[in-house]
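> Give me a 3D structure for the following:
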Amino acid sequence: MSSAYDYKDLQRRMEGAVNAFKHDLASLRTGRASANLLDPIMVTAYGSPMPISQVGTVTVPEPRMIQISVWDKTLVGAVDRAIRESNLGFNPIVDGTTLRIPLPELNEERRKELVKIAHQYAESARVAARHVRRDGMEGLKKMEKDGDLGQDEVRSRSDQVQKLTDDTIASIDSVLAEKEAEIMHV
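From the prediction side, this is the model:
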């Protein structure tokens, strides 16, 4: 039997899509500062994109303030630019090699913006799940064509893959609904 179709691998990849989505949502903090807020931001340093945590120390000195101590002073401008260009709505204050990021109060408009970003993250996760589904279905078709599986077995496994995809997307939607409620809660 060829390894074009591996249900366990499909499950693992679907779970990976959900976990990546949850990680992205963790960066959408509602009220308190958290070092995770900067996780999705990549800085172009030494010719390649890097997470901020790899170019400086990220701390939370106050509940509504994030501070970054950049290790290499030539990267301060790049870090500042990356934060401003992210769609998180932060305006860093540069002080030597330290950037202070005051968190804006969450007004209605900002909450709606955060919900929009959460929906974009959810759609990316759904697309990832659909890609995994497509790979699984193509693997099954190939096994049928190669004579490794009969039509009935392919149909049964296709249903399995579809159910896994539906469950994964339902899980993504459920996590999104929870996060949306958390963001909109005043």
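> contacts, neighbours, all on C-alpha from now
Noted.
> Could you say which helix or strand holds the closest residue to residue 130 other than its chain neighbours?
Nearest residue to residue 130, sequence neighbours excluded (C-alpha to C-alpha, 6 or more residues apart in numbering): residue 165, at 7.0 Å. When elements are assigned from DSSP states H and E, residue 165 belongs to helix 151-184.
> So what's the gap between that helix and the chain middle?
17 Å (C-alpha atoms, centre = their mean, to the nearest Å).
> Pull out the buried residues from that helix.
Within helix 151-184, the residues scored as buried using 16 or more other C-alpha atoms under 10 Å are 154, 157-158, 161-162, 164-166, 168-169, 172-173, 175-176, 179-180, 183-184.
> After whatever helix or strand residue 94 lives in, which helix or strand is next?
Under the criterion of DSSP H and E, residue 94 resides in strand 93-95. As assigned by DSSP H and E, the chain's next helix or strand after strand 93-95 is strand 98-102.
> Check which helices and strands that next one sits against.
strand 65-70, helix 76-85, strand 93-95 (3 or more C-alpha pairs under 8 Å, 6 or more residues apart in numbering; DSSP states H and E).
> Now the second one, please; I'll put the structures next to each other:
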Amino acid sequence: MSTSFDFKDLQRRMDGAISAFKSDLASLRTGRASSNLLDPIMVSAYGSQMPINQVANVTVPEPRMISVSVWDKQMVGAVDRAIRESNLGFNPIVDGTNLRIPLPELNEQRRKELVKIAHQYAEQARVAVRHVRRDGMDNLKKAEKEGDLSQDDVRSRSDKVQKLTDDTIAAIDAALVEKEAEIMHV
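Next comes the predicted model:
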């Protein structure tokens, strides 16, 4: 039995691609405020890029308002800049160390932009899954070359890897369709 081919590892990595994709989708706005909306935003802080939740507290006091409480007074400008420069279309109102972000109503054009962003996230997830598949197939070829696996074993495991890949991409597509319907729902 080969130690160079680990099907569970491939499964784990593909599941990771799906969960990263779903977390990206959760950050897309669908009309209601959510603290997840700011998750993809990185702030230039202390000489490096940091997620916004490591320099501030993000809360949702009202359905159409996000509140960001910056912990370090000197970081308020950097957090404000990071939010404005993200492609999320937010204009924060600075009030001391707090930033209030009112969520505008979604118009048709903004909904279409959000759908495009969701499609980009889906494509990134599909590419990640295909990379995992390629790694698995390379490991199988290597194991065959080294004599660890017979051609029949390689073929059956290749089919298994391909089925896992197809199922994972189908799950990504299903999540995308669901999110697209949620975004376009008025």
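> Got a TM-score for the pair?
With the length set by TM-score structural alignment, normalised by the length of structure 1, the two chains reach a TM-score of 0.97; 186 aligned residues with a C-alpha RMSD of 0.9 Å.
> still on that earlier bit, so the strand holding residue 94 of structure 1 matches what in structure 2?
Aligned by TM-score structural alignment, strand 93-95 of structure 1 corresponds to residues 93-95 of structure 2.
> From residue 177 of structure 1, how far off is the residue located most distally from the centre of structure 1?
The outermost residue of structure 1 relative to its centre, with distances by C-alpha atoms, centre = their mean, is residue 147 at 38.9 Å. Residue 147 of structure 1 sits 44 Å away from residue 177 of structure 1, taking C-alpha to C-alpha, to the nearest Å as the criterion.
> Same check on residue 146 of structure 1?
43 Å.
> Kindly report the same for residue 115 of structure 1.
10 Å.
> still on that earlier bit, what helix or strand is the residue farthest from the centre of structure 1 on?
Counting by DSSP H and E, residue 147 of structure 1 is found in no helix or strand.
> got a list of what it touches?
Contacts for residue 147 of structure 1 (C-alpha atoms under 8 Å, 6 or more residues apart in numbering) come out as none.
> Now which residue in structure 2 aligns to it?
Using TM-score structural alignment, the partner of residue 147 of structure 1 in structure 2 is residue 147.
> cool, residue 112 of structure 1 as well?
Residue pairing (TM-score structural alignment): residue 112 of structure 1 is matched to residue 112 of structure 2.
> Residue 43 of structure 1 - that's part of a helix, no?
No - applying DSSP: H, G, I helix; E, B strand; the rest coil, one finds residue 43 of structure 1 to be strand, outside a helix.
> What is the burial count for it?
Neighbourhood size, residue 43 of structure 1 [other C-alpha atoms under 10 Å]: 23.
> So it versus residue 96 of structure 1, what's the distance?
18 Å.
> likewise residue 3 of structure 1?
55 Å.
> And for residue 57 of structure 1?
14 Å.
> Have a look at these two and say which one is more surrounded.
residue 57 (14 against 10).
> What's the local residue count around residue 114 of structure 1?
Close neighbours of residue 114 of structure 1, defined as other C-alpha under 10 Å, add up to 24.
> Report the spatially closest residue to it, excluding sequence-adjacent ones.
By the measure of C-alpha to C-alpha, 6+ apart, the closest residue to residue 114 of structure 1 outside its immediate chain neighbours is residue 28, 6.8 Å from it.
> And that neighbour, how far from residue 112 of structure 1?
In this view, residue 28 of structure 1 and residue 112 of structure 1 are 12 Å apart by C-alpha to C-alpha.
> which of these two has more neighbours?
Each of residue 28 of structure 1 and residue 112 has its neighbours counted (other C-alpha under 10 Å); residue 28 has more, 21 against 15.
> mind checking which helix or strand the more buried one is in?
Using DSSP H and E, residue 28 of structure 1 falls outside every helix and strand.
> what's the answer for residue 2 of structure 1, then?
When the helices and strands are read off by DSSP H and E, none of them contains residue 2 of structure 1.
> Go ahead and confirm it touches residue 149.
No - assessed by C-alpha atoms under 8 Å, residue 2 of structure 1 is found out of contact with residue 149, at 9.8 Å.
> roughly how far apart are residue 95 of structure 1 and residue 65 of structure 1?
From residue 95 of structure 1 to residue 65 of structure 1 the distance is 14 Å (C-alpha to C-alpha).
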